[in-house]
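**Q** Predicted model follows, preceded by the sequence.
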Amino acid sequence: MKPSILSHSVHAILRDLGENSTGAELVKSVLDPLVGVVALQGPPGVGKTSLVRLVAQSLSSVFPGGAYWVLPSYGPFAEQVERAQTTLSDGSLVVIDEWDAFKGRSPMGRLLSAAERHANKSTVLIVGRSDIGLPDVDALVVAMRPGPPLVPSWILGEASEDIASYGSFTQVGLIDQHGSPLSPSSPAGQTLIVEARKGDRELLRRIGSDPDLIYQISPRRFEELVAKVYEELGYEVSLTPASGDGGRDLQVAKKDHLGSFLYFVECKRYSKDRPVGVGLVRQLHGVVSAAQASAGVLITTSSFTKGARAFQEAVPHRMSLKAYTDFRAWLAEAGFSSGAN
């Protein structure tokens, strides 16, 4: 059965998202035991994918089968749909992003029909534009409206109205104290980059001395710190965008006497009492297989469920699970422990 919206874990998710937000409405729709298919629709650029990632990550631990993503970049369409359909009987959340690329294909109809049969324990969540069009499926539609950045209101506090008054940001990069673009190759840009790296090292040293500090940083900051540790350990690291990352947060490469290797790394900054479930492990394994990467690594600030461990043990050379104790060992190896100079 799907977890009740009155349960403690779901109540905490709704509180974090904001009780009256589109995210909270989406969570309630996904957990409705009478609904097997939910469609989040809205025009381009309003933050649909970012919201769904936030909701899916929040709900992955309350669905026994975790969250499973279907995306054009993840591999052959029919294979993805077949794997997704097998997860529905376990009680899972299947997310189909970029719906316009899949709409109308016959295997999708079988998946949606299966979702309706398993509505009491699983949900298929479709993300697309306003013309989703599901004539043969009894889907619950949630409209995504343009609004301020997707940050829970309890974090923003009194600043929420100020942030909402700003328009969308259309460019990324370095800026100077006057808000003007700053070239990374300029002396001022190089100084800023060096200072930022010093800040990473100082924070990692503090975490090495006080491990509980990790729970005070954002999930994105955790990804950045993991990337920094990999760099200190001699790897070449590419940090993917905060949204639309293709199912991995980092791409980590290393070349040695055995050859060249590429690892996909997914980072989960979870609380101590929130273990990572099998759904996320299965999802990363699918991304690794589709892209023919060397292996996948899922690292978390918590631990892993028995199901997650069992899945990894079946594919030990393609998947590696790293709990917070492993990350702390990396800190020591990279020289960030309390005893390091």
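**A** Nice, thanks for sending it over. Numbers count the residues shown, from 1 in each chain.
**Q** drop to CA atoms for contacts and neighbour counts, all remaining ones
**A** OK.
**Q** From residue 327, how far off is residue 227?
**A** 12 Å (C-alpha to C-alpha, to the nearest Å).
**Q** Compare neighbour counts for the two and give me the winner.
**A** Between residue 227 and residue 327, counting by other C-alpha atoms under 10 Å, residue 227 is the more crowded of the two (23 against 17).
**Q** Tell me the helices and strands packed up against the helix or strand hosting that one.
**A** Here residue 227 sits within helix 219-232, counting by DSSP states H and E. Contact here means 3 or more C-alpha pairs under 8 Å, 6 or more residues apart in numbering; DSSP states H and E; on that basis helix 219-232 packs against helix 187-209, strand 236-239, strand 250-256, strand 259-268.
**Q** Tell me which residues of that helix come out buried.
**A** Across helix 219-232, burial judged by 16 or more other C-alpha atoms under 10 Å covers 219, 222, 223, 224, 225, 226, 227, 228, 229, 230, 231, 232.
**Q** how close does the residue nearest to the third one when sequence neighbours are not counted get to residue 40?
**A** Yep, that's residue 223 we're talking about. Nearest residue to residue 223, sequence neighbours excluded (C-alpha to C-alpha, 6 or more residues apart in numbering): residue 267, at 5.9 Å. Using C-alpha to C-alpha, residue 267 is found at 26 Å from residue 40.
**Q** next one: residue 202
**A** Note on residue 202: its distance to residue 40, by C-alpha to C-alpha, is 41 Å.
**Q** Also residue 111?
**A** Distance, residue 111 to residue 40, by C-alpha to C-alpha: 17 Å.
**Q** swap in residue 153?
**A** Applying C-alpha to C-alpha, the value for residue 153 to residue 40 is 21 Å.
**Q** if you count what's nearby, which of these two comes out ahead?
**A** Taking neighbours as other C-alpha under 10 Å, residue 153 and residue 40 compare with residue 40 leading, 23 against 17.
**Q** Second structure for comparison follows:
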Amino acid sequence: MPDSAPVSTNGYRGRFAPSPTGSLHLGSLLAAVASYADARAHRGVWLVRLEDLDRPREVPGAADDILRTLYAFGFRWDEPVVFQRDRTHAYQAALDRLTALGLTYPCGCSRAEIARLGPPGIDGPIYPGTCRGGLPHGRHPRTIRCRTDTQRIDFSDRIQGMQSQVVGDSIGDFVLRRADGIHAYQLAVIIDDAWQRVTHVVRGADLLLSTPRQILLQQALGLPQPDYAHVPLLVDDAGRKLSKSLAAAPVDPSSPLAVLKRVWTLLGQEPPRSDCSLSAFWQQAIARWRIERVPASSMLHFQLERTERHDQYQVG
């Protein structure tokens, strides 16, 4: 278990929550750096949570590899790592509570049907409400959905500014438990954030559109709403997300300082001294962190340089 950094009891609790579907890549590192720097600049607690609910997509050994890489890059977490696979009872209890409130219903529609019948929304096709009034004859339940309405969700993002979304109009009734029995990310993440008393969430802008759904669930369950900040998503020159790009190759834990300095620059921060050590980098970075300098953009373009190892890349 890593050494804990000195923290105060000012109430700030942040977290980094990667999914072990592969090694830590550059986009995940950017979110981790921003999350860690913001927590430490506030002399707060910083946690790591492995979001490993989606077992079919999990890569064996990826969780341990992510933790080793974070440690090699100088990250130190303050409490034991939490694994979502150990928390399914909590997600089911929350789902039962939502059902008791009349906010869920079973759905027998397949993804292909929704794609064919649902109008386009901001995050894929909008669920057309086929099963909202009850399962049609001959249908069997596949998923459990959250019943939405015309309530508008407004929140202020510390990087992206004011955000507003009517979940029912933009997304539709969304899934809380998948056809394979796995609880959906939108439900699990808000239950874990509340349980871990997370006060500040700093994460990638690919999750910005999900935040209103999470706030809606927080409000329904009477859970506290953290302060949100979404850092830009890294894309390559072709505009591809890291998961669809060569940049998804793992960052090199044997040479962390050069990568950290480049990530720090991408976050719009004042560069540290060129000759600093890893520990000195973090000391300077935490002292100089200003979240208002992070670009208020949903995407950042970058170029890559191949390293001597063919399976790893650094930012160029």
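**A** Cool, the structure landed. For clarity, every value in this text was computed on a predicted model and none was experimentally measured.
**Q** Overlay them and tell me the TM-score.
**A** The TM-score (TM-score structural alignment, normalised by the length of structure 2) is 0.33; 169 aligned residues with a C-alpha RMSD of 6.1 Å.
**Q** circling back: output the helices and strands packed on helix 219-232 of structure 1 as JSON lines; include the columns mean neighbour count.
**A** Shown next, in JSON lines, are those (neighbours: other C-alpha atoms under 10 Å):
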{"stretch": "helix 187-209", "mean neighbour count": "16"}
{"stretch": "strand 236-239", "mean neighbour count": "16"}
{"stretch": "strand 250-256", "mean neighbour count": "16"}
{"stretch": "strand 259-268", "mean neighbour count": "18"}
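**Q** Could you dump these into a markdown table and include distance to residue 11 of structure 1?
**A** Converted to a markdown table, these look like this (distance: least, C-alpha to C-alpha, whole Å):
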| stretch | distance to residue 11 of structure 1 |
| --- | --- |
| helix 187-209 | 30 |
| strand 236-239 | 32 |
| strand 250-256 | 31 |
| strand 259-268 | 21 |
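**Q** Go through the ones you listed and name the closest to residue 141 of structure 1.
**A** The closest of these to residue 141 of structure 1 is strand 259-268. By C-alpha to C-alpha, the value is 29.1 Å.
**Q** What helices and strands are in contact with the closest one?
**A** With contacts defined as 3+ C-alpha pairs under 8 Å, 6+ apart, strand 259-268 of structure 1 has these neighbours: helix 219-232, strand 250-256, strand 295-300.
**Q** out of the helices and strands packed on helix 219-232 of structure 1, nearest to residue 107 of structure 1?
**A** strand 259-268 (28.3 Å).
**Q** And the next helix or strand past that closest one?
**A** Assigned by DSSP H and E, the successor of strand 259-268 of structure 1 is helix 278-291.
**Q** Give me the angle between the strand or helix carrying residue 329 of structure 1 and helix 187-209.
**A** Remark: residue 329 of structure 1 resides in helix 324-333, with elements defined by DSSP H and E. Angle of helix 324-333 of structure 1 versus helix 187-209, following axes from the mean of the first three to the mean of the last three C-alpha atoms, to 10 degrees, is 120 degrees.
**Q** tally of neighbours for residue 280 of structure 1?
**A** Residue 280 of structure 1 has 23 neighbours, counted by other C-alpha under 10 Å.
**Q** Make sure it is actually in contact with residue 68.
**A** Yes. Here residue 280 of structure 1 reaches residue 68: they are 7.2 Å apart, a contact under C-alpha atoms under 8 Å.
**Q** hang on, the earlier thing: between helix 219-232 and the helix holding residue 329 of structure 1, find me the angle.
**A** Using the same axes, to 10 degrees: helix 324-333 of structure 1 against helix 219-232 is 40 degrees.
**Q** which secondary structure elements does the helix of greatest length in structure 2 contact?
**A** The helix that spans the most residues within structure 2, counting by DSSP state H, is helix 26-41. Here helix 26-41 of structure 2 touches strand 13-16, strand 45-50, strand 200-204, strand 233-235, helix 256-266, helix 278-288, going by 3+ C-alpha pairs under 8 Å, 6+ apart.
**Q** could these go into CSV alongside mean neighbour count?
**A** Formatted as CSV, those follow (neighbours: other C-alpha under 10 Å):
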stretch, mean neighbour count
strand 13-16, 24
strand 45-50, 22
strand 200-204, 24
strand 233-235, 22
helix 256-266, 19
helix 278-288, 17
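**Q** Distance to residue 35 of structure 2 added to the ones you listed, as JSON lines?
**A** Formatted as JSON lines, the helices and strands packed on helix 26-41 of structure 2 follow (distance: least, C-alpha to C-alpha, whole Å):
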{"stretch": "strand 13-16", "distance to residue 35 of structure 2": "7"}
{"stretch": "strand 45-50", "distance to residue 35 of structure 2": "8"}
{"stretch": "strand 200-204", "distance to residue 35 of structure 2": "5"}
{"stretch": "strand 233-235", "distance to residue 35 of structure 2": "14"}
{"stretch": "helix 256-266", "distance to residue 35 of structure 2": "12"}
{"stretch": "helix 278-288", "distance to residue 35 of structure 2": "11"}
